[in-house]
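**Q** Requesting a structural model of the entry that follows:
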Amino acid sequence: MEITVFNFVIVIFNIFGRFCSVKPTSDFIQFRRINALDGITCQASQNMFNVTEVQSGIKCSLLCTEAQACVGVFHQAQTKECFGCSSFTADETLSRAGTRFYGRVPGTNVAEGKQTTMSSVSSKHVNYGGDKGVDGITNQDLWQGFCFHTEYESSPWWRVDLGAKYGIFSVKLYNILNSGGVWKARDLRLSIGITLETMDIVGSVLGQIDDIHTFNFSAGIEGRYVQVTLMGANVLHLCEIQVFGFSV
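**A** Below is the predicted model of the structure:
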């Protein structure tokens, strides 16, 4: 399912407990319009609030910022109803004509602590397994033991299973910093898929990647599995891989 979105940012100024300004800034809470989820709403058990006389989707989204557990809102322009949801899944949603969905893009790394797999683990660094890539530690010193490290091989890869389907909007790779550039990660390919059989290449970098390299997907990509593959023969090592998105 393709996700079509546009972005807007909401800045919160708390004056006597009210929201009073909307404008771009570096300090923001971000929402995305996701057309693919229009025409539904979450079940009563997942509904955090149902407010009437809400004039726009932006104002509806503002209500979501007041509730930390809110993942998004459905706004009905004709009736001016606003429904805030704590969660929802495609097989549990209710049909509701005319609603438009605005998803809250969380600052949460949905890959942290998830199950990982990799093509090999270095025999010289047996404690540098795949779990080091999702341990929540962004220390980029390879020798302090917070990075994963494969053997030297053809097309080494690392993969995380997010455990469920997510709408993914960015993936951040933390390169090692202490190799003098000789062994830093380079020539990488990023793949995302809902199943292992449907993995698609969604980004690549020829040459050395940045110290912190971010792949952004303005339209969002649905996926459960995220894989990084080195193109060619070499070792693959990174110190953290973060995946940002929300459950769909």
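
**Q** use CA for all of it now, contacts and neighbours both
**A** Noted.

**Q** And the helices in the protein, which stretches?
**A** 57-65 (DSSP state H).

**Q** most distant residue from the middle of it?
**A** Distance from the C-alpha centroid of the chain peaks at residue 16, with 33.3 Å (C-alpha atoms, centre = their mean).

**Q** Could you pull up the contacting residues of that residue?
**A** Residues near residue 16 by C-alpha atoms under 8 Å, 6 or more residues apart in numbering: none.

**Q** again, but for residue 107
**A** Contacts for residue 107 (C-alpha under 8 Å, 6+ apart) come out as residue 244.

**Q** measure it to residue 248 for me?
**A** Using C-alpha to C-alpha, to the nearest Å, residue 107 is found at 16 Å from residue 248.

**Q** Over to residue 99?
**A** 16 Å.

**Q** just residue 173 next, same as before
**A** Taking C-alpha to C-alpha, one finds residue 173 at 23 Å from residue 248.

**Q** Determine the number of other residues adjacent to residue 181.
**A** For residue 181, the count of nearby residues is 11 (other C-alpha atoms under 10 Å).

**Q** re earlier: mind checking which of residue 173 and residue 248 has more residues around it?
**A** residue 173 (22 against 16).

**Q** Hmm, residue 216 and that one touching each other?
**A** No. If you go by C-alpha atoms under 8 Å, residue 173 and residue 216 don't touch, sitting 11.6 Å apart.

**Q** quick one, what contacts residue 237?
**A** If you count contacts by C-alpha under 8 Å, 6+ apart, then residue 237 has 147, 148, 149, 150, 175, 176, 184, 185 around it.

**Q** whoops, residue 207 was the one
**A** 186, 187.

**Q** returning to what we had before: closest one of the contacts of residue 237 to residue 162?
**A** residue 148 (17.8 Å; C-alpha to C-alpha).

**Q** could you measure the closest residue to that closest one other than its chain neighbours against residue 108, distance?
**A** Spatial nearest neighbour of residue 148, excluding adjacent residues (C-alpha to C-alpha, 6 or more residues apart in numbering): residue 128 at 4.4 Å. Residue 128 sits 24 Å away from residue 108, going by C-alpha to C-alpha.

**Q** Following up with a second sequence; could you model it the same way so I can compare the two?
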Amino acid sequence: MGMMDTLDEWHSIYIKAGIALPGALLSARFRDEGSDEQKMGLLLATALACLLACAAAQNNNPTENLALRGRATQSSTYYNYVFGYLASAINAIDGNMDSNFYHGSCSFTNNDMSPWWRVDLLKSHKISQIVVTNRGDCCGNLIDGAQILVGDSLENNGNNNPSCSEINYLPNGGTQTFECNGMAGRYVNIIIPGKETYLTLCEVQVFGVPVSKKPPCS
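**A** Sure thing, here's the model as predicted:
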């Protein structure tokens, strides 16, 4: 493999990590030709860029919303007979942050004891952040006291998994980010424990990386 072939491979890694190679490297067009000083400079710059790419991969928060590819379910599903609207669990991971319940993009349970909602991310991830958007047209207080859980167990419908955070208060139509600091899990649950009430969510976004993923240069 020539030196430029190696550079091209690293270039693709840097782009994914959000790092640009120095212009001098991108303009290099030699394989075996060039002075020893040029070759050594290229190798040193490549090694430095590799280290920067590794650091970026480890420190930057992922930008892909994992929930969009997940499968959602909830303790029960409310049906509005007037509007003919089924407030399915999947409405909370449809990518639509419209917080007006009657526009058809929010989930809603029946009046359950400890109502819950869950998204299956299909495999275990290290979760960095979970972003929740509350209902906006009314009833924002329904979400007060909800627990956000992350884990790999489906015991008790996933509601025995460890807690990432609690939603103490979220105003009508509000969006809040909750830090999970790399908690590992396939399932993200939101539950209002020990209370007979409704649970409504207008969007849940989940950010993280697969547990098995390794950074570049590892």
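
**Q** Looking at the contacts of residue 237 of the first structure, which are in strands?
**A** Among the contacts of residue 237 of the first structure, the ones falling in strands (DSSP state E) are 148, 149.

**Q** any chance of the contacts of residue 237 of the first structure in a markdown table, plus neighbour count and distance to residue 123 of the first structure?
**A** Shown next, in a markdown table, are the contacts of residue 237 of the first structure (neighbours: other C-alpha atoms under 10 Å; distance: C-alpha to C-alpha, whole Å):
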| residue | neighbour count | distance to residue 123 of the first structure |
| --- | --- | --- |
| 147 | 29 | 14 |
| 148 | 26 | 12 |
| 149 | 29 | 9 |
| 150 | 25 | 8 |
| 175 | 26 | 21 |
| 176 | 25 | 19 |
| 184 | 20 | 19 |
| 185 | 24 | 19 |
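
**Q** thought residue 169 of the second structure was touching residue 144?
**A** Yes. Under the criterion of C-alpha under 8 Å, residue 169 of the second structure makes contact with residue 144 at 5.2 Å.

**Q** Could you find the counterpart of residue 216 of the first structure in the second structure?
**A** In the second structure, the residue matched to residue 216 of the first structure (TM-score structural alignment) is residue 179.

**Q** sorry, that was for residue 235 of the first structure
**A** That one, residue 235 of the first structure, aligns with residue 198 by TM-score structural alignment.

**Q** Report how many residues lie close to its match.
**A** 21.

**Q** With residue 186 of the second structure as the reference, measure out to it.
**A** 25 Å.

**Q** What of residue 42 of the second structure?
**A** 42 Å.

**Q** more neighbours, those two?
**A** residue 186 (22 against 18).

**Q** residue contacts, the nearest residue to that one once chain neighbours are set aside?
**A** The shortest distance from residue 186 of the second structure to any non-neighbouring residue, by C-alpha to C-alpha, 6+ apart, is to residue 124 (3.9 Å). Residues in contact with residue 124 of the second structure (C-alpha under 8 Å, 6+ apart) are 152, 184, 185, 186, 187, 210, 211.

**Q** One more pass at 7 Å, please.
**A** Contact analysis of residue 124 of the second structure by C-alpha atoms under 7 Å, 6 or more residues apart in numbering lists 152, 184, 185, 186, 210, 211.

**Q** I figured the fourth one was touching residue 119, is that so?
**A** Read it as residue 186 of the second structure. No. Look at residue 186 of the second structure against residue 119 with C-alpha atoms under 7 Å: they stay out of range, at 8.4 Å.

**Q** Spell out which residues are contacts of both of these two.
**A** With C-alpha under 7 Å, 6+ apart as the test, residue 186 of the second structure and residue 119 reach no residue in common.

**Q** mind listing the strands for the second structure?
**A** Under DSSP E, the second structure gives strands at 71-74, 79-80, 85-86, 107-108, 112-113, 116-133, 146-151, 163-167, 175-191, 196-197, 200-201, 203-210.

**Q** right, and those - which one's nearest residue 7 of the second structure?
**A** strand 203-210 (25.9 Å).

**Q** Summarise which helices and strands that closest one is packed against.
**A** strand 116-133 (3 or more C-alpha pairs under 7 Å, 6 or more residues apart in numbering; DSSP states H and E).

**Q** among the contacts of residue 237 of the first structure, which recur in the second structure?
**A** Contacts from the contacts of residue 237 of the first structure that recur in the second structure, judged by both residues aligned by TM-score structural alignment, their matches' C-alpha atoms under 8 Å, are 147, 148, 149, 150, 175, 176, 184, 185.

**Q** Residue in the second structure paired with the last one?
**A** Think residue 185 of the first structure. In the second structure, residue 185 of the first structure lands on residue 143 (TM-score structural alignment).

**Q** Report the contact partners of the nearest residue to its match once chain neighbours are set aside.
**A** Counting by C-alpha to C-alpha, 6+ apart, residue 143 of the second structure lies nearest to residue 199, which is 6.4 Å off, once chain neighbours are set aside. With contacts defined as C-alpha under 7 Å, 6+ apart, the neighbours of residue 199 of the second structure are 108, 109, 115, 116, 142, 143.
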